[in-house]
Each structure stands twice: as C-alpha cells, then as structure tokens.
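Colleague: Next come a sequence and a model predicted from it.
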Amino acid sequence: MPVTRRAGLQISFARSAPAIALRRLSRMDDMARWSAADRADLFTAVAHQRGDMSAAVVEKDFWVCWILRRLFTLTDAPAGMIFKGGTSLSKVFNAIGRFSEDVDLSFDRADLGFGGDNDPARAPSKKQAKQRLKMLKEACQTVIRDRFLPRLAAAVGETLQDPAERNWKLETDQEDPDGQTVLFYYATGFATRGPLGTTYIPPVVRLEMGARSDHWPAENATVTPYAAEQFPAKFQHPGSTVRVLAAERTFWEKATILHAWYHAKPDKPLKDRQSRHYYDLVKLFEAGIGPRALHRLDLLAAVATHKTVFFADAAAKYDEAKPGSLRLVPPASRHAELREDYGKMREMIFGQPPLFEHLLAVLTEIEQRINAPT
C-alpha cells in the first residue's frame, strides 16, 4: 500500500526495497523545507537502490551539497573562498569512494590583508613569519565570527526560516582551539545514536575554515547530491557551482602528509582516521589523477615550500619532499596501528574497501616511480 505523507511525495514499499515517486520536480530548497520524515523516505529509497551506503549518509550528503550552495552564493562574501580536501575528492572528482564528514574551506588570505608584502611567505625572518601567521589566524577568527557566520546564517534562514521550527542551527565549534570551525546542524530523519550510545552519523556538517592554504591551481566545478544522481528526473537544478582546488594539487598535499608521518617521532600518537590519507592517495593514483600529478612536480615543490612556512614542522622534513627522497610508505613500526585505524574506517568507505596490504603495495609503486633516477 502506498503511504502519502505530503503533497507531491509518494513512497511505495515493495518486499525488497522502497520505490519512490515524486509527482513533480522538486528544488533542493523545497526538499530542505520538507519534514525530516519525508526526506528520510527519499534518502532510504536512494540507499536501497545504491546498496553501498546508508540512508543517513545519503541524508548528510544532501545537506553537504545544500550548504555548499549557500556558501558559494553568499552575497557580499567576506573573502574569496575555495573548496578542498577529501570531500572535494569524492563530490567533485569522484576519485575516492569514502564519505567525509567535514567540508574543508579556505579563505583567500590576500582578501584578509595578508597578500603581497604582508604575505607570511614573504616575511624576512622565521620569527616575523610566525608573527604574521598568528595575526592571520586572528584575522580569520574575526572574519568568521563577525562577518561570515552572520551572513551564512541569514542565507540559511532565507530558506529554512525559523531555526526552532526547522530544527537547524549554525554555531562555531567551541572544541576547535583555533576557533575556525563552523557547525551546521540539520534536522535528521534517522537515529543518531547506536547501541550503548555509540554514534552513527551525527546530523551536523563541519565547515573547517582557515586562510593558510594556497588556492592554486583551482577550477570551477559542480557538486550534486547522491539523491539527485540516483533520481535525476525528480530534481530541478540540483547541481551547485563551487570553486575547488585542483585534484593534482590535493594529490601532493596528501603525499606530503604521508611524508611528514614517515618522519614523525616513533612515539607521536596516531591521529584518528589518519589512514584515510593513505587510502585517498592510492585512490587518486588509481583514478588517473596521480599519474597526471607525477608530471606536475612543480606542484610538489610548491606544496613543500608552502608547508615549510604555513605548517612549519622541523620533524616533517619538507625539504626532502622531492624526487629522490619523498617517503609515502609508512615505517613498519606504524603498520599495526594504521591497519587497525583503517579497519575502523570501514563504515566510511562505499562498497568493499581495498586491503591494507594493497594500499602499501600501491604506495610502494608510487614512491619508487617518484624517486627513480631520471
């Protein structure tokens, strides 16, 4: 028997999986105003048809795409902004098959007054570079608090209207010591707690802001929710244009993270989900982005130079992040904890994840190709 909850939405449940029928095309903003239960019917149908992700992941992906549209259509935005990181690799480049809960964004530091001669990269000494980075951090915090957050809240409110009625909220993350993370809470149609209080998919999108990243090279691209990809005839204009860091640059950003971890002190604690960077680099290589990046060693040099100033860490040995001495394969002493961490990531990866041993084998191949004598 069909169950109708609202005008325009009808869900028919078969024995095997739900089938969805929307009576008319719907805009994402219209769907954002539906009840959480109505959206849950749609997201459940998508998850059943795909078979490789939960309905809660489909739901969160919808809100990731929806908030990205708000971000990149802000009127009077406080600074130029770019989309980067793991979520960009899955949503824009379709290069990795994992779900990332965070949206990495970077303001153009020149728009915050730190371009030209004020750029930390042009500081005459390490001490002055450190001072400028501190000032840049403070400027970014101020912009987020006083300009970005109020404007984003107004843009969200134009569609979702009353926060109490629609059960949404925007706030800075009080647990972020840098004060540069914004949390967007949305109304969910699914359980958010698992057995014994374990968390499933929390109904919040983390917007991790900052202004230290370089924005070159970048391109315009489109992000589309998984729900619209599964039911394209049911959505009206689901794509959103974003400015995104080039995948080849992200390849080298990831590679230098692995290089830094190779040189990390043996007693340095492994960060939670650190293994995602090893997975991402392998998937980028297998998607064809890595081989293209190998022809852009200028990007590797640019990333290493940039991190030397903006993410200074003597132990990372960024000066050795170059052909002949780049290190991607983790030390054998780290394999056990990385393998365990990778196992915990299983629920984030769509379909069957590659074996940890496969990651090591591909990383070995990439490292050998980069370091081979020319």
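Modeller: Everything's here; your move.
Colleague: Please count neighbours and contacts with C-alpha atoms only from this point.
Modeller: Will do.
Colleague: just the strands in the stretch 151-300 of the chain please.
Modeller: 169-172, 181-185, 204-208, 218-223, 235-236, 240-245 (DSSP state E, counting those that start in this stretch).
Colleague: Comparison target, given below:
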Amino acid sequence: MTDWEAIAECELFAQPVNDSDKDPQVIEIHYNSVVDTSEYLPQRVLIEVSSRSLMEPTEKREINSILSVNFSNLDFATDAYSIPTVLPQRTFLEKIFLLHEEFSQEPEKIRIDRLSRHLYDLERLMDTHHGVTALQNKELYNNIVAHREKFNPLRGLDYANHTPDKIKIIPPDTVIKEYESDYSEMTKFMIYGEALTFDRLVKRVSELQTRINEISQP
C-alpha cells in the first residue's frame, strides 16, 4: 500500500462547535490500526488548530515513526522530517499549571479522563535538565502564567495563586481514587515496560510540589 492509499483509508472529522470563535478548533483523523486497540486509546489523531497558543520557546526537531526507525529498509518506512516543537521546559511548566488549575476547582468540576498522564510526565521530567532549568527560569514561568490568564482563563480562577508557594499538583482526596483508576488504564496501553505504582508516583510528584513551593518569589 502506498502512502497515499493509506491516507485515503483515513477518515477526517471536524468536531462540531456551537460558537464559531471557539479556540482551539479540533480535527479528528481516524485510522485503521494494525495492532490491538482499546477504548482508552482510540484509533485517531487529534489536531488542535489555535490562534491563541503561545509560540515560544520552540526549536526544530526531527521526527519519525517507531516503525520507520526500526524497519528503515522496508517499503513502508518514511524519512525523518524537521518540524518546530515546543521545548520540554515549557511543556513541563504547562503541565504543572494545568494540574494546579484543575485541582483548584470545585470537586465536581475536576476532570479525570486521561489526565493522570500529566502526573506521569511530570515525574519523568522533574529530575532531568529540562525540569530543573524550567523551575529556575522565572521569566518563562511568569510568561506562561500571564498567557494562560489572558488567552485561556478558567472562569472563577484567581491567577494570583499561580505563584510557586501556592502551586498544588496532587489530586485532592475527593478524586484521587478516580485518578488512580485512570492511571491504571493509561499504563496498560500507553507505557512501554515497567511503570511506577500510583502510590510511588504520587510520592514523587509530592516531592516536585515541595520543590516548587520552596522556590523564592520573583
């Protein structure tokens, strides 16, 4: 099957919106998987088109599929190509703020589905060069908070509470069991090899929260 034949078998949908100014707009690309699938990991790619995303900092990175890297001599293999990507430091801080905002809401408003992956990502990044330098970069920290408040604010949320000493990234008791269940499902289908137990993950992210809370104020 050629690349174009494979693409022709995919289905493309634009998620319906009631407000034409909704941002981001989401496009779904549905594909036929050659491996076992699950409800947790649907056979689709989501593309979010936004005019309000923070543009910096980014860098050019080469990407390719796992199959092409490991089977580069076969017909279906494709060449790597370069695209602008968000720096891990920014991703690290964005995930911190996303969880803090989520857990600052009333319990009935806290989302569960597929959000435990952010806890996993934070644990994986926290001791790397990217995680350490992100917490040292006060300018980037403040720029991301200001951008979220201006362009993607949550109703009723006080962004003055995004200072390091007030950051909360541990699921509250009211939802922690649901997060544990979500994490269990996520590790079955998205993680290669061994994964931390949920209790160990929470302990590690608690260490990160303490690290953030102890940052000196700007």
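Modeller: Cool, the structure landed. This structure is a prediction, so every number in the text was calculated from the model and none was measured.
Colleague: picking that back up, how about JSON lines for the strands of the stretch 151-300 of the first structure, with distance to Thr142 of the first structure added?
Modeller: Formatted as JSON lines, these follow (distance: least, Cα to Cα, whole Å):
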{"stretch": "strand 169-172", "distance to Thr142 of the first structure": "12"}
{"stretch": "strand 181-185", "distance to Thr142 of the first structure": "12"}
{"stretch": "strand 204-208", "distance to Thr142 of the first structure": "15"}
{"stretch": "strand 218-223", "distance to Thr142 of the first structure": "26"}
{"stretch": "strand 235-236", "distance to Thr142 of the first structure": "37"}
{"stretch": "strand 240-245", "distance to Thr142 of the first structure": "23"}
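Colleague: got JSON lines for those strands, with mean neighbour count too?
Modeller: Listed next are those as JSON lines, based on neighbours: other Cα atoms under 10 Å:
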{"stretch": "strand 169-172", "mean neighbour count": "17"}
{"stretch": "strand 181-185", "mean neighbour count": "21"}
{"stretch": "strand 204-208", "mean neighbour count": "20"}
{"stretch": "strand 218-223", "mean neighbour count": "16"}
{"stretch": "strand 235-236", "mean neighbour count": "16"}
{"stretch": "strand 240-245", "mean neighbour count": "20"}
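Colleague: do you know which of the ones you listed lies nearest Val57 of the first structure?
Modeller: strand 204-208 (11.5 Å; Cα to Cα).
Colleague: on average, how far is the closest one from the matching bit in the second structure?
Modeller: Once fitted to the second structure, strand 204-208 of the first structure is off its aligned match by 2.0 Å on average (mean Cα distance after the TM-score superposition for the first structure).
Colleague: quick one: that strand to chain centroid distance?
Modeller: The chain centre lies 9 Å from the centre of strand 204-208 of the first structure; the measure is Cα atoms, centre = their mean, to the nearest Å.
Colleague: matching residues in the second structure for that strand?
Modeller: Mapping strand 204-208 of the first structure onto the second structure (TM-score structural alignment) gives residues 44-48.
Colleague: closest to Ser26 of the first structure out of the strands of the stretch 151-300 of the first structure?
Modeller: The closest of those to Ser26 of the first structure is strand 235-236. By Cα to Cα, the value is 5.1 Å.
Colleague: Name the residues that touch that closest one?
Modeller: Leu25, Ser26, Arg27, Met28, Ala228 (Cα atoms under 8 Å, 6 or more residues apart in numbering).
Colleague: go on, stretch 94-111 of the second structure?
Modeller: Against stretch 94-111 of the second structure from outside (Cα under 8 Å, 6+ apart): 118, 122, 144-145, 154, 157, 162, 167-172, 174-175.
Colleague: all helices for the first structure, in order.
Modeller: For the first structure, the helices defined by DSSP state H cover 28-32, 36-50, 55-71, 86-91, 126-143, 149-160, 163-166, 226-230, 247-262, 275-286, 289-293, 297-310, 335-344, 356-371.
Colleague: list the buried ones in the first one?
Modeller: What it means is helix 28-32 of the first structure. Met28, Ala32 (16 or more other Cα atoms under 10 Å).
Colleague: what's the closest non-adjacent residue to Phe184 of the first structure?
Modeller: Counting by Cα to Cα, 6 or more residues apart in numbering, Leu170 is the residue found nearest to Phe184 of the first structure once chain neighbours are left out, at 4.7 Å.
Colleague: which residues does the one you found contact?
Modeller: The contact partners of Leu170 of the first structure, by Cα under 8 Å, 6+ apart, come to Leu149, Ala153, Val182, Leu183, Phe184, Tyr185.
Colleague: Excluding covalently adjacent residues, which one is nearest to the residue nearest the centre of the second structure?
Modeller: By Cα atoms, centre = their mean, the second structure has its centre lying nearest to His118, at 5.7 Å. The spatially closest residue to His118 of the second structure, leaving aside those adjacent along the chain, is Lys95, at 6.1 Å (Cα to Cα, 6+ apart).
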